[in-house]
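Student: got a predicted structure plus its sequence, pasted below:
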Amino acid sequence: MSHRAWVDTAIQRIEADFNRSADTHLIPLDLPGYPDITVYFKDESSHPTGSLKHRLARSLFLYALANGWLRPGRPVIEASSGSTAVSEAYFARLLGLPFIAVMPASTSPDKIAAIEFYGGRCHLVEQAGAINSESQRLAQETGGHFMDQFTYAERATDWRANNNIAESIFKQMAEEPSPIPAWIVCSPGTGGTSATLGRYVRYRRHDTRILCVDPETSTFFDYFASAQSGKPDASLTLPCGSRIEGIGRPRVEPSFIPSCVDTMLKVPDGLSLAAMRYVSKRLGRRVGGSTGTNFIGVLWLAQHMQAAGQGGSIVTILCDAGERYAHSYYNPDWYADQGMDCALDDASLAAMLSGEALSGLRVAGELV
């Protein structure tokens, strides 16, 4: 079979897999104390691989195939210890390609097992900061392809259409009381989702604005603030990664486009996890930590909208299910190890829910 014929078959397999899958759900959630504001969660945990990263992995594979970067029998390699690796392993198996996830040696056994379930192999490195260079080395050594999610996330996704997350949200909102959301709230991991959302609302000429919520240990907020001042500093780095898995980065990633975002909020980790626990109780099932970070952004916006006499809808993302975090966010011993006071954080969240403004949230950008 020629390479072009193999690419045709590979794309057909991915498209057939997409046709077999229903769209993810849009779940309304009443927000006590805010009767004129409706909140919706875009539930990305219902993808076959259980997270928002399923969309990214599909886009990365289609982009790599269309560019002629993938070859039969040669491995696909990604620097990831989380949901992206799980989803890429799924698509690699679909195409009959070997998959290698390069990850820190400290990665939890639960995540390693999830990647191996889809036929992937985990390549562990001692230094977390070396996963990109090790991925590049493996690609050269094996003749494989390094997907490099943090570089290609914003360009691999077709932000105009192709059922990207933004198009899906607006289609599902069409019959709701406020079909054009006042805000969409997301959190940056690669930056690809915020870029897709920001581009789509401008392209479709919607009034919707994008709030990006960053966890405690991440460079994205400060990079955005520097861009707002007219002096973007892409050299920002931090010595460690985020405790809110899947979002936040210790360096500025190429796929994060600050001009696609209207406002950013910096959220303490303890508050994110208190919100995670609250949303889990309200929905009757566990959600991940990044969903909690997103919900703090929703609450903060609801407070400001109500104070300004505004109503309407806010859409945010339920990124993944909480079952992946049984060893951490749903384990009391983990909080003790982290020195986090759940009772204090739950009280802070309760104050926000009652309408009290919370100190400790950093804001950059505009609300109008």
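Tutor: Arrived safely, thanks for sending.
Student: C-alpha only now, for contacts and for neighbours.
Tutor: Will do.
Student: what segments of the stretch 251-368 of the chain are helices?
Tutor: Counting by DSSP state H, counting those that start in this stretch, the stretch 251-368 of the chain has helices at residues 269-283, 289-307, 332-338, 342-353.
Student: helix or strand for E88, which one?
Tutor: Using DSSP states H and E, E88 falls within helix 83-95.
Student: just checking, what packs against the helix or strand just after that helix?
Tutor: On the C-terminal side of helix 83-95, the closest following helix or strand by DSSP H and E is strand 99-104. In terms of contacts (3 or more C-alpha pairs under 8 Å, 6 or more residues apart in numbering; DSSP states H and E), strand 99-104 is packed against strand 76-79, helix 83-95, strand 121-125, helix 131-142.
Student: okay, one more to line up with it:
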Amino acid sequence: MALATGSQTLVDESDINRYDPEYRAWLREAVRKVQADGNRSADTHLLTIPLPADWGIDLYLKDESTHPTGSLKHRLARSLFLYALCNGWLRPGRPVIEASSGSTAVSEAYFAKLIGVPFIAVMARSTVKSKVELIEFHGGTCHLVDDPCEVYEVSARLAEETGGHYMDQFTYAERATDWRGNNNIAESIFRQLEQERFPEPSWIVATAGTGGTSATLARYVHYTQRATGICVADPENSAFLEGWRTLDRNITSDKGSRIEGIGRQRVEPSFVPHAVDRMMRVPDAASVATIHLLQRLLGRRCGASTGTGVWASFHVIAEMLARGEKGSVVTLLCDPGERYLDKYYSDTWLTEQGIDPEPYTQRLERFLQTGDLSA
């Protein structure tokens, strides 16, 4: 570049070289470790939920609880770490900070330990104790705040104070995952369905915490030219449904979600409303009633976010039956219920929260016999 100085023209011969062999060696090894984890835990089971044979409808549950950190968020954390590493945002010895309702922080603590960097989770004080213990088990530390809305600001401040990196799952979830393929959750679902009687599901039902999973599912369906509909089930007190209905990203809620891992008080940046075909509000009591039904049907406990998705799936199936349609529906088993024994499986907690699952339990029993889920 030529620089003019008075009557003279000088040639700028400066050479700014930031190449650091030691850092690049660390980076290559860190990326290798994260990718190796993907090879070891690349896929999860696709379970069937038993329905009456004469319905001609199959319901599948993508069991994300079998990941090394026990939840759907393991995929997200792996993608976020690869994205941050390849962008040059993570450095040896500097902490990774995340705002989380718990499960993402557990998974990110795992990957931080894997590549040898500190990890700090910023979470609401109401997060279940078992998730705090899991984060600490994986070497992370927890910074608890009283107001869930504070997690964003506190995380950014801690990153600035420590010289670390704020991972910010709520902004980067939708762009960190390669939605065109590379063993994302959508590609995995369709590959596993290839030998089933209805290989292209009528609907995939997801729930939204960051919005990243629904964005990945929807984009992949559109990219691969499928007719599958994408439905997002939203719990009480979440801003996502109203933000989707109005396409107003400034919608907020004055209360936090009681279903951990999903539902937010604001429309998160990673939520892609135009890609989603349908949204459904699910009462918290219906989510709880559904996980107790699943315990009976599957012989295992699931988190309440799974109940939210399955309740919405039952609604979709009831509609298909009413129209005389056959086909398949897929939803997600997000995490195990053992994390919530003192919450969704506790009569004391349910009473304190004013949650009565019994009316929805009765509707579920009638649905399994008649296909009718109406009130």
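Tutor: That came through fine. These numbers were taken from a predicted model, which means no experiment stands behind them.
Student: re the thing from before, right, so of the helices and strands packed on strand 99-104 of the first structure, which gets closest to L271 of the first structure?
Tutor: Distances from L271 of the first structure to each of those were compared using C-alpha to C-alpha; the shortest belongs to helix 83-95, at 22.5 Å.
Student: returning to what we had before: mind putting the helices of the stretch 251-368 of the first structure in a markdown table, distance to R137 of the first structure and mean neighbour count included?
Tutor: What follows is the helices of the stretch 251-368 of the first structure, written out as a markdown table (distance: least, C-alpha to C-alpha, whole Å; neighbours: other C-alpha atoms under 10 Å):
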| stretch | distance to R137 of the first structure | mean neighbour count |
| --- | --- | --- |
| helix 269-283 | 34 | 21 |
| helix 289-307 | 31 | 24 |
| helix 332-338 | 34 | 12 |
| helix 342-353 | 42 | 16 |
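Student: Serialize those to a markdown table and add fields for distance to F91 of the first structure.
Tutor: Below are the helices of the stretch 251-368 of the first structure laid out as a markdown table (distance: least, C-alpha to C-alpha, whole Å):
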| stretch | distance to F91 of the first structure |
| --- | --- |
| helix 269-283 | 29 |
| helix 289-307 | 24 |
| helix 332-338 | 32 |
| helix 342-353 | 38 |
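Student: nearest to E176 of the first structure, out of those helices?
Tutor: With C-alpha to C-alpha as the measure, helix 289-307 is the member of the helices of the stretch 251-368 of the first structure nearest E176 of the first structure (18.0 Å).
Student: okay, the angle between the closest one and helix 269-283?
Tutor: Computed with axes from the mean of the first three to the mean of the last three C-alpha atoms, to 10 degrees, the direction of helix 289-307 of the first structure lies at 90 degrees from that of helix 269-283.
Student: what about helix 289-307 of the first structure, how far off from the second structure?
Tutor: Helix 289-307 of the first structure: mean distance to aligned residues in the second structure after superposition is 1.0 Å, counting by mean C-alpha distance after the TM-score superposition for the first structure.
Student: what span of the second structure is that helix aligned with?
Tutor: Equivalent residues of helix 289-307 of the first structure are located at 304-322 in the second structure, counting by TM-score structural alignment.
Student: before we move on, back to that, buried residues in the helix holding E88 of the first structure?
Tutor: The neighbour-count check on helix 83-95 of the first structure (16 or more other C-alpha atoms under 10 Å) flags 83-92, 95 as buried.
Student: what range in the first structure does stretch 78-94 of the second structure sit on?
Tutor: Following TM-score structural alignment, the aligned partner range for stretch 78-94 of the second structure in the first structure is 58-74.
Student: end to end on the matching stretch, go ahead and measure it.
Tutor: Using C-alpha to C-alpha, to the nearest Å, the end-to-end distance of stretch 58-74 of the first structure comes to 18 Å.
Student: now do stretch 118-129 of the second structure
Tutor: 21 Å.
Student: residues in contact with that stretch?
Tutor: Stretch 118-129 of the second structure is contacted from outside by 93-102, 105, 108-109, 112-113, 135, 139-148, 151, 154-155, 260, 339-340, 342-343, using C-alpha atoms under 8 Å, 6 or more residues apart in numbering.
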